[in-house]
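Visitor: quick one, fold the following:
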Amino acid sequence: MSQYQAPIEDICFNLFDVWHLNDYWQQQSELQQQLDTDTAKAIVEEAAKICEQQIAPFSMLADHQGVTLQGTEVTVPAHYHAAYQSLCEGGWTGLSGDVAYGGMGMPKALSMMVDEMLCSADIAFSLYPGLTAGACVALLQHASEDIKSVYLPKLYSGEWSATMCLTESHAGTDLGIMRTTAKPQDDGSYKLNGSKIFITAGEHDLTSNIVHLVLAKLPDAPAGSRGISLFIVPKYLPANTNTNNGTVRNGVAVGSIEHKMGINGSATCVLNFDNAVGYLIGQPNRGLACMFTMMNYERLSMGSQGLGAAERAYQNALAYAKDRLQGRETEKDASKAEPIIVHADVRRMLLNIKAMNEAGRTFGTWVASLLDKAKYDNCQQSAAIANLLTPVTKAFMTDQGFSACVTAQQVFGGHGYIKEWGMEQLVRDARIAQIYEGTNGIQALDFMQRKVIADQGKVLSALLATIRSEINSHTFTHSTVLLTYITKVEQILALLLTQDSRSQNGNAYDFLNLVSYILYGYMWYKTSLALDGNKHSANFIAAKTETATYFYQRILPKADGYVAILQQSPTVMDNIAIDQF
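Guide: Take a look at the predicted model:
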């Protein structure tokens, strides 16, 4: 059976020692009265208890039970109800919510740690509060005060949940060709008609109401993505003393549930809108920009999914490798077998996961802290860097998360393919994170065109220059290696800026990976600087130091392969005719 113990020590190390966020929080008037180091640690520890005790032990059961559809009602795994209620009672569903509407007002860097633990415990379960949190961000930024005052308190409390409805059967990434319509009514509302697919938590029995954020087109909307508007469409219309008591069912219903490769405890639905009453969020024909507020939040959560799955996979593979007796690497007695962790190839697999997981946690904390600084300080530089790194967080962290799960499964050998060990479920569950919220190929295109080429690489170049200056100001064992790779990235960037868009798109995925490996190298630099013998045990410091060395010697050189690829012309992929594939 798969086990999980929250990595509290490493989480606190990143929050307080690497990024010194406890000091930053105390500088913010919104946080200093309610959040100090002890309080933050207590929040992490209490979240860990729920994840370890109420969710993680039953994730395999949830995968087996899945969700069921009877008529128009969807039932989730039975134990989800108690676990969800614990989240609501503890305020976890509104952890980073605005205090003006009942949220706890905690920073993103702290809530992201809780996200990781929830994903380690059960990715499918994490999606129910996760989608709601993302919807709240969109509503907070774009909805009218009337809508915010009605919906946000219920969503933060967990009494209601939320979804986002984008995809249609014929329109995935190309949202501009969607067919869902919204017709204005005399009372200021709209009537929505159409169908959406792949709607996470689209229908379930965890909450008394489900609030859908729906993209649709007005009758006079411009063609393409410029003609998309955003609407809020509740399952039950909120109470109004003149019209209803909050129990009037809206014209939205589940058509079917998807039978998926993984995350079986998550209700992924087809939703049909039949004259459903909705209300406009933001400006007409500006819905995509409003929805991207939510999608960007969810893309950061995807990074947490990748890391969360990888962390649990690593813990179980490590325990198995220490316990499983097989072969003799150092033992001379032919009658005695040794634990497989002594074997060089097993150590290679475990160290690959460990080094990437720990760098990923440092990276995720960094991106979240940049979002906090953009929010609390209105820091445009932090916002620009966070915007640059959002597709990296989504694509690279989920790619690495899936790779870690497959590698950890490999440590188990044949047992990893058997359900009772839980490894095959982690592989299945982690796979979706590379696909939804924009496939990782789409993330690479976004990174290349919207984040790098659009400003001629200014934000990326400035970030690399800052990292170089920081490394030059401190003594660091691997400084020369990391500085060399930064120069290589700058040279590739200069080359990409001279290419046409087709070539840039062909290079996008490899360039994202190249930049990601160098940024993970920077994470190990930040980690090494934070090691302090007065705060940490000798074993903790030695483990971090040796893992950093492993990263620089055995993982970072992979970046050379991407450099070599990016130096070649990508036009070769267009030399093959379609009928030659």
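
Visitor: going by C-alpha atoms from here, please, whenever you check contacts or count neighbours.
Guide: Will do.

Visitor: confirm residue 111 sits in a helix?
Guide: Yes - assigned with DSSP: H, G, I helix; E, B strand; the rest coil, residue 111 falls within a helix.

Visitor: can you name the residues that contact it?
Guide: The contact partners of residue 111, by Cα atoms under 8 Å, 6 or more residues apart in numbering, come to 95-96.

Visitor: got the buried residues for the helix ranked longest in the chain?
Guide: In the chain, taking DSSP state H as the definition, the longest helix is helix 287-323. For helix 287-323, the neighbour count (16 or more other Cα atoms under 10 Å) marks 287-291, 293-318, 320-321 as buried.

Visitor: and stretch 401-420, by the same measure?
Guide: For stretch 401-420, by 16+ other Cα under 10 Å, it's 401-412, 416-417.

Visitor: got a list of contacts for it?
Guide: Outside stretch 401-420, the residues touching it (Cα under 8 Å, 6+ apart) are 1-2, 305-310, 313-314, 316-317, 320-321, 346, 349-350, 352-353, 357, 421-427, 430-431.

Visitor: same question for stretch 166-174.
Guide: 175, 177-179, 195-199, 214-215, 438.

Visitor: and for comparison, fold this next one:
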Amino acid sequence: MPEYKAPLRDMQFVMQELLDCETHYQNLGYEDATPDMVSAIMAEAGKFTEEVIAPINQSGDEQGCKWEDGVVTTPDGFKEAYQQYVEGGWPTLSQPVEHGGQGLPHSINTAIGEFLSAANHSFAMYPGLSHGALATLEAHGSDEQKAMFMPKLVDGTWTGTMCLTEPHCGTDLGMLRTKAELNDDGSYSLTGTKIFISAGEHDLSDNIVHIVIARVPGSPEGTKGISLFVVPKFNVTADGEVADRNGVNCGSIEHKMGIHANATCVINFDGAKGYLIGEVNRGLNCMFTFMNAARLGVANEGVAAADAAFQGSLAYAQDRLQMRSLTGAKNPNGPADPIIVHPDVRRMLLTQKSIAEGGRALNGYLAQLVDIVEAEKDPAKRAEAESKLALLTPIAKAFLTELGLECTSHGVQVFGGHGFIKEWGMEQLMRDTKISCLYEGTTGIQALDLLARKILGSKGEMIKPFAAEVTQFCTENVTDEQMSEFVKPMITIAPNWQKMTQEIGMKAMQNPDEIGAASVDYLMYSGYLTLAYFWAKMAKVAFTQLAEGTEDKAFYEAKIKTARFYFARILPRAQGHAACIENGAASMMAHDEEEFLF
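Guide: You can find the predicted model right below:
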């Protein structure tokens, strides 16, 4: 199993040099979030993930979770590791002070989330879902609900889940059947079954708080009749203490492709007592708070997978001896050269490296936008941040998970036959990562959200704030000779983004299927362009540091070389997606159903 090392130096580069977190935090009033404090937190988080969380990753996969009569037992070491996680105060970092949190910025927690997910995807999901539950209660819950549930969710004594999907409805939540009937005391009784509930039952925490969508009798059909409820595993007193068992039970756990150490549950609600969050029939609006937080978390999983795959692949490629270099022996005293000398191995390693580091920059940027939405006093600045988040969230979620999965495939390939063997850990990484392409809406769903609902739905307005930022960067650096190799391709590609959007909109007026046919290619095109922007920005920082005579010369030179690889070997993929979009829906929709058989 590859040994995980938290990428502390690169995280410092992204947070402090690329994104200037010091100025960012001071502008938002986070006085305690100094560079020294951020570095100290990252160092401790790195140590914790390396020494406590990573060592139980492979054993957790082998043992998996066990279900017996509604009780789920996590693999050996998970309960102890979670206890250390809670005792270390990690759940409280970015939570409100009034509910027992430390009040630090969301972006610090995002960085730590990457470490956790890369070290042990299954473990990271147990506390990870609690953040979405907390965000939902904080944004939409009543004062009484916050007092009942938030303190123990904040300190990690309790964990949270999101209960959306049902056996018959999948992504089409308007088909849900779970019902919520009003009780005399103002609470509701929920009855129904939810499936695919990650961390829905386990032995890590004293209580599990489910955020559940259901339909109140008499509500409209479809998504307009969805309401949102908070439903605890154990009932809770007004002062937040555990009482008797609620009508919530785990009917079974799924036998899955990966993340075996995280319990994916069938949860049955049998007259379970719950509390309405927000207004009746406004549940989906409230639920998007949880879903958007979860989508950003899943984007982080994609980057984590790419980095973990890169770390394992690099160590193996430096050690494994196979054949001689085409340009002559590089290890003349050995029987063969290490495989890192071979161009195709380097292609895979640099793909992993460029996606992991570029994705880390994108996720760091998105996390700072969340900071602005949460803490900025200026409404105009908040609105701009919200607009950029709305645009980039589906891109980051789908693009980074698809490429994260690709990077894990490269990991298996670098190891050759050994990559297909369990003991090396690369096949587990690939199995664990595939789910990230499905969580919180598949790649196709994210693509439709981006193109149909956000871009075309806003008549192109939503693209403008981020496009203006990219254009400004290009304008400021177009005369910089060092930056021309990065700026010129973007000047060519960026205008095509808006032109392509207009052309899809025109085609869709004649045939709505053009939107569905173009959407995934459109999202991937957008993703490659977005990552190019962040690689160009990273190259700019590296050139500046080298010009100032940095002592860390090798780090910055490697950053520039990786940027060149991205622009030379990864960004050209965007043109293939553009060609697919231009070719339209005709070839996709030409077959009659029976013709698929031939």
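
Visitor: before we move on, back to that, among the buried residues of stretch 401-420 of the first structure, which lie within helices?
Guide: Using DSSP H, these in helices are 401-411.

Visitor: for those residues, work out which two are farthest apart.
Guide: 401 and 411 (15.5 Å; Cα to Cα).

Visitor: residue contacts, residue 440 of the second structure?
Guide: Counting by Cα under 8 Å, 6+ apart, residue 440 of the second structure has contacts 291, 294-295.

Visitor: which bit of the second structure covers the longest helix of the first structure?
Guide: Under TM-score structural alignment, helix 287-323 of the first structure corresponds to residues 283-319 of the second structure.

Visitor: after superposition, how close is the matching stretch to the first structure?
Guide: Compared with the first structure after fitting, stretch 283-319 of the second structure deviates on average by 0.7 Å (mean Cα distance after the TM-score superposition for the first structure).

Visitor: and the equivalent of residue 264 of the first structure over in the second structure, what does it touch?
Guide: Structural alignment (TM-score structural alignment) places residue 264 of the first structure against residue 260 in the second structure. Residue 260 of the second structure sits next to 60-65, 122 when contact means Cα under 8 Å, 6+ apart.

Visitor: distance-wise, check residue 163 of the first structure relative to residue 212 of the first structure.
Guide: From residue 163 of the first structure over to residue 212 of the first structure the distance is 5 Å, taken as Cα to Cα, to the nearest Å.

Visitor: secondary structure element for residue 190 of the second structure, which one?
Guide: strand 188-198 (DSSP states H and E).

Visitor: how many degrees apart are whichever helix or strand comes after that strand and helix 283-319 in direction?
Guide: Using DSSP H and E, the helix or strand that directly follows strand 188-198 of the second structure along the chain is strand 207-214. Relative orientation of strand 207-214 of the second structure and helix 283-319, computed by axes from the mean of the first three to the mean of the last three Cα atoms, to 10 degrees: 120 degrees.

Visitor: where in the first structure does strand 207-214 of the second structure align, residue-wise?
Guide: Counting by TM-score structural alignment, strand 207-214 of the second structure corresponds to 209-216 in the first structure.

Visitor: the stretch 51-200 of the first structure: strands as residue ranges?
Guide: 68-70, 73-75, 160-165, 181-184, 190-200 (DSSP state E, counting those that start in this stretch).

Visitor: what number of residues lie near residue 492 of the first structure?
Guide: Number of residues near residue 492 of the first structure (other Cα atoms under 10 Å) recorded here: 17.

Visitor: any idea what it aligns with in the second structure?
Guide: Checking with TM-score structural alignment, residue 492 of the first structure has residue 500 as its match.

Visitor: against residue 219 of the second structure, how distant is that match?
Guide: Counting by Cα to Cα - residue 500 of the second structure and residue 219 of the second structure are separated by 40 Å.

Visitor: over to residue 302 of the second structure?
Guide: Residue 302 of the second structure is 38 Å from residue 219 of the second structure, by Cα to Cα.

Visitor: cool, residue 85 of the second structure as well?
Guide: 42 Å.

Visitor: for residue 250 of the second structure, same thing?
Guide: Relative to residue 219 of the second structure, and taking Cα to Cα, residue 250 of the second structure is found at 27 Å.

Visitor: with residue 230 of the second structure instead?
Guide: For residue 230 of the second structure relative to residue 219 of the second structure (Cα to Cα), the value is 19 Å.

Visitor: who has more neighbours, those two?
Guide: residue 230 (25 against 14).

Visitor: just to be sure, that one is in a strand?
Guide: Yes - judged by three-state DSSP, residue 230 of the second structure forms part of a strand.

Visitor: I figured residue 452 of the second structure was touching residue 515, is that so?
Guide: Yes - under the criterion of Cα atoms under 8 Å, residue 452 of the second structure makes contact with residue 515 at 6.8 Å.

Visitor: quick one, which of these two is more surrounded?
Guide: Each of residue 452 of the second structure and residue 515 has its neighbours counted (other Cα under 10 Å); residue 515 has more, 23 against 19.

Visitor: residues contacting the aligned residue in the first structure for the more buried one?
Guide: Aligning on TM-score structural alignment places residue 515 of the second structure opposite residue 504 in the first structure. Counting by Cα under 8 Å, 6+ apart, residue 504 of the first structure touches 448-449, 496.

Visitor: please apply the same query to residue 478 of the first structure.
Guide: Taking Cα under 8 Å, 6+ apart, one finds 525, 552 in contact with residue 478 of the first structure.

Visitor: same thing with residue 15 of the first structure?
Guide: 21-22, 109-110, 365.

Visitor: how close does the residue lying closest to residue 222 of the second structure once chain neighbours are set aside sit to residue 516 of the second structure?
Guide: Of all residues not flanking residue 222 of the second structure in the chain, residue 174 sits nearest, at 3.9 Å (Cα to Cα, 6 or more residues apart in numbering). To residue 516 of the second structure, residue 174 of the second structure is 20 Å away according to Cα to Cα.

Visitor: same thing with residue 495 of the second structure?
Guide: To residue 516 of the second structure, residue 495 of the second structure is 22 Å away according to Cα to Cα.
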